[in-house]
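# I'd like to go over a predicted model; first the sequence, then the structure.
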Amino acid sequence: MIPARYAASRFPGKLMQDLNGKTVILRTYEAAKNTGLFQEVYVVTDSEVIYSEITENGGKGIMSKKEHECGSDRIAEAVEEMDVDIVVNVQGDEPMIDKESLVKVLEVFRGKDAAKIDLASLKAPLQDWKDVENPNNVKVITNKEDFALYFSRSPIPYPRDENAGVTWFKHIGIYAFRKQALLDFQRLPMLKLEASEKIEAIRYLEYGKNIKMVETTVKGVGIDTPEDLERARQLLS
């Protein structure tokens, strides 16, 4: 499932921007299809423009029936009546999907921790302090079993001791959910931590869900700004 909103606050209309001959959302849809990992791939949107872009290019789209605050809510509505077990959320602004990383996320549902995993996601190490400080990069900290403890736009952990040998990790916005975790999410009200950070993954933590984090070295190219779009164009070229 690829949740797609036209009116993004930081870069309105970014999903319909040209990315070397195709729109960002179409490139993301095709990249998800081309992994060969999924029975079905859908773009779930509230935008007639995005829906038409996908369906007119041979893809599958679902129009949301309600207003939604975040991608998880949008996907939960779309899958409520579907007979599915695991649902993968690929962000519409992540057109350079890495198949190897997706495979790693899906494999945890067959691993030793599978029974206690409600959802899984990706993290990638950050090397540059500017990237750690950048609030557009959501950071994550985990316990020794790689379950998420917290997500933040601030640098976490804070480097009070610069010699502690800490690695900072960026949260990569690809999730694999158990269907029930998604249905529970849409019924639970937003609490203060999520409202403050504007990070939907925090709601799962606040209500006791277990998020397994999988490390990858592929950071992808999330398109949050016009500068990100230009970087993506250069990489594709």
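Arrived safely.

# rest of the way, CA atoms for contacts and neighbours
OK.

# measure stretch 204-223 end to end?
One end of stretch 204-223 sits 24 Å from the other (Cα to Cα, to the nearest Å).

# buried residues in that stretch?
Across stretch 204-223, burial judged by 16 or more other Cα atoms under 10 Å covers 204-205, 209-216, 218-219, 221-223.

# just give me the closest of those residues to residue 129.
For the buried residues of stretch 204-223, the closest approach to residue 129 (Cα to Cα) belongs to residue 219, at 15.4 Å.

# just the helices in the protein please.
24-34, 48-55, 71-79, 99-107, 129-133, 179-187, 192-197, 201-206, 226-236 (DSSP state H).

# show me the contacts for the spatially closest residue to residue 136 that is not a sequence neighbour.
Sequence neighbours aside, residue 153 is the residue nearest to residue 136 in space, at 6.7 Å (criterion: Cα to Cα, 6 or more residues apart in numbering). Residue 153 makes contacts with 133-139, 197, as judged by Cα atoms under 8 Å, 6 or more residues apart in numbering.

# change it to 10 Å
Residue 153 makes contacts with 132-140, 170-171, 197-199, as judged by Cα atoms under 10 Å, 6 or more residues apart in numbering.

# do the same with residue 4
Contacts of residue 4 by Cα under 10 Å, 6+ apart are 15, 25, 43-47, 50-51, 70-71, 74-75, 90-93.

# what's the distance between the residue nearest to residue 139 when sequence neighbours are not counted and residue 198?
Computed as Cα to Cα, 6+ apart, the closest residue to residue 139 that is not its neighbour in sequence is residue 170, at 4.5 Å. Going from residue 170 to residue 198 by Cα to Cα gives 16 Å.

# if I pick the residue nearest to the spatial centre of the chain, what's in contact with it?
Most central in the chain under Cα atoms, centre = their mean is residue 173, positioned 2.4 Å from the mean C-alpha point. Contact partners of residue 173, counting by Cα under 10 Å, 6+ apart, are 89-94, 121-123, 138, 201, 219-220, 222.

# and here's the other structure:
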Amino acid sequence: MVLGLIPARYASTRLPGKPLVDLGGQSMIQRVVAQARQARLSRVVVATDDERIRRHVEEFGGEAVLTRPDHPSGTDRLWEAFQQLGSPADVHCIVNIQGDEPFIHPAQINALADLFGDEATAPDIATLVKPVVTAEELFSPHLPKVVLNQRGQALYFSRHPLPFQRQHAPAEWLAQHRYLRHLGLYAYRPRVLEQLTRLPVSSLEAAESLEQLRWLEAGYQIQCAETELEAFGIDTPEDVDKARARLAS
């Protein structure tokens, strides 16, 4: 059984009440749930810290659980939600679907879920990567980059372009190397998700402000699946305007 969990916080510094923002007649969280339901998931549940979001999800026919408001990360919120659901023994994979990506494609979710099809070879953690196609992407600190080993496992994540090309000017880097971006969609074995919530903040995580570095420092392997599909997260009022324009076109 593959369980899709969607963390959705009400508080947001740049966009308070973000999950409830209207996008073309539907809330953002409603659109995320609708996209997730098209993937090969056995169940889709929203994990929220706010009664307004829980009530809204149930009103449009979704399933939601109310979690503590003080979780330091979405990972911790997911683990509490899984426990509230009774920690079903038949769940072999939990997919963490970002609650602020109303255009998440079901194929992106399936790409991770498929890695867990054979429990004997399934990874502990999996995530998505996408080829970098523009210099703006490459040098944006808001779009983490990742380097992989020959088995498709993450070696390191950074907000800086990796690798640094000593022999070439930065303007030439994209033509000289195939760079990869990290997309914030994760999947885990349930027992691994529990273990991740017990790890302390690591030095690399603190330096880059990337939670997945905590897992790498602790010795966990992160298998990566590649997608050509774009991600569109909503963090600001300007992003909301772009999303509405996209829906209206």
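Perfect, thanks for sending it. Every value quoted in this text rests on a predicted model; they were computed, and no experiment measured them.

# what TM-score do the two superposed chains give?
The TM-score (TM-score structural alignment, normalised by the length of structure 1) is 0.91; 235 aligned residues with a Cα RMSD of 2.0 Å.

# how close does the counterpart of the residue nearest to the centre of structure 1 in structure 2 get to residue 36 of structure 2?
Correspondence of residue 173 of structure 1 to structure 2, assessed by TM-score structural alignment: residue 184. Using Cα to Cα, one gets 15 Å for the distance from residue 184 of structure 2 to residue 36 of structure 2.

# any idea which residue of structure 2 is furthest from its center?
Structure 2, Cα atoms, centre = their mean, max distance from centroid: residue 167 (34.1 Å).

# any idea how far that residue is from residue 173 of structure 2?
According to Cα to Cα, residue 167 of structure 2 and residue 173 of structure 2 sit 9 Å apart.

# cool, and residue 201 of structure 2?
Distance, residue 201 of structure 2 to residue 173 of structure 2, using Cα to Cα: 32 Å.

# now residue 132 of structure 2
Residue 132 of structure 2 sits 11 Å away from residue 173 of structure 2, going by Cα to Cα.

# shared neighbours, the two?
Common neighbours of residue 132 of structure 2 and residue 173 are listed as 138, 179 (criterion: Cα under 10 Å, 6+ apart).

# the equivalent of residue 208 of structure 2 over in structure 1: neighbouring residues, count only.
Counting by TM-score structural alignment, residue 208 of structure 2 lines up with residue 197 in structure 1. For residue 197 of structure 1, the neighbour count with other Cα atoms under 10 Å is 15.

# list the contacts of residue 197 of structure 1.
Shown in contact with residue 197 of structure 1 (Cα under 10 Å, 6+ apart): 135, 138, 151-154.

# select only the buried ones of these in PyMOL?
The buried residues among the contacts of residue 197 of structure 1 can be selected in PyMOL (16+ other Cα under 10 Å) with this line:
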select buried, resi 138+151+152+153+154
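
# chain center to the biggest strand by length in structure 2, what's the gap?
For structure 2, the longest strand by residue count, based on DSSP state E, is strand 180-188. The chain centre lies 6 Å from the centre of strand 180-188 of structure 2; the measure is Cα atoms, centre = their mean, to the nearest Å.

# same question for stretch 29-40 of structure 2.
Taking Cα atoms, centre = their mean, one finds stretch 29-40 of structure 2 lying 14 Å from the centre of the chain it belongs to.

# stretch 39-47 of structure 2 now?
With Cα atoms, centre = their mean, you get 14 Å for stretch 39-47 of structure 2.

# identify each buried residue in that stretch, please.
Buried residues in stretch 39-47 of structure 2 (16+ other Cα under 10 Å): 39-41, 43-47.

# repeat that for stretch 182-192 of structure 2.
Using 16+ other Cα under 10 Å as the test for burial, stretch 182-192 of structure 2 gives 182-190.

# what lines up with the residue nearest to residue 136 of structure 1 in structure 2?
Under the alignment by TM-score structural alignment, residue 153 of structure 1 pairs with residue 159 in structure 2.

# quick check: that match vs residue 80 of structure 2, distance?
Note on residue 159 of structure 2: its distance to residue 80 of structure 2, by Cα to Cα, is 29 Å.

# equivalent analysis for residue 235 of structure 2, please.
Using Cα to Cα, residue 235 of structure 2 is found at 24 Å from residue 80 of structure 2.

# which of these two has more residues huddled nearby?
For residue 235 of structure 2 versus residue 80, the count of surrounding residues by other Cα under 10 Å is larger for residue 80: 21 against 16.

# isn't residue 143 of structure 2 right next to residue 182, touching?
Yes - using Cα atoms under 10 Å, residue 143 of structure 2 makes contact with residue 182 at a distance of 7.2 Å.

# so what's in contact with these two at the same time?
Taking Cα under 10 Å, 6+ apart as the contact rule, residue 143 of structure 2 and residue 182 both touch 132, 158-159.

# please list which of the contacts of residue 197 of structure 1 are preserved in structure 2.
Using both residues aligned by TM-score structural alignment, their matches' Cα atoms under 10 Å, structure 2 keeps these contacts from those: 135, 138, 151-154.
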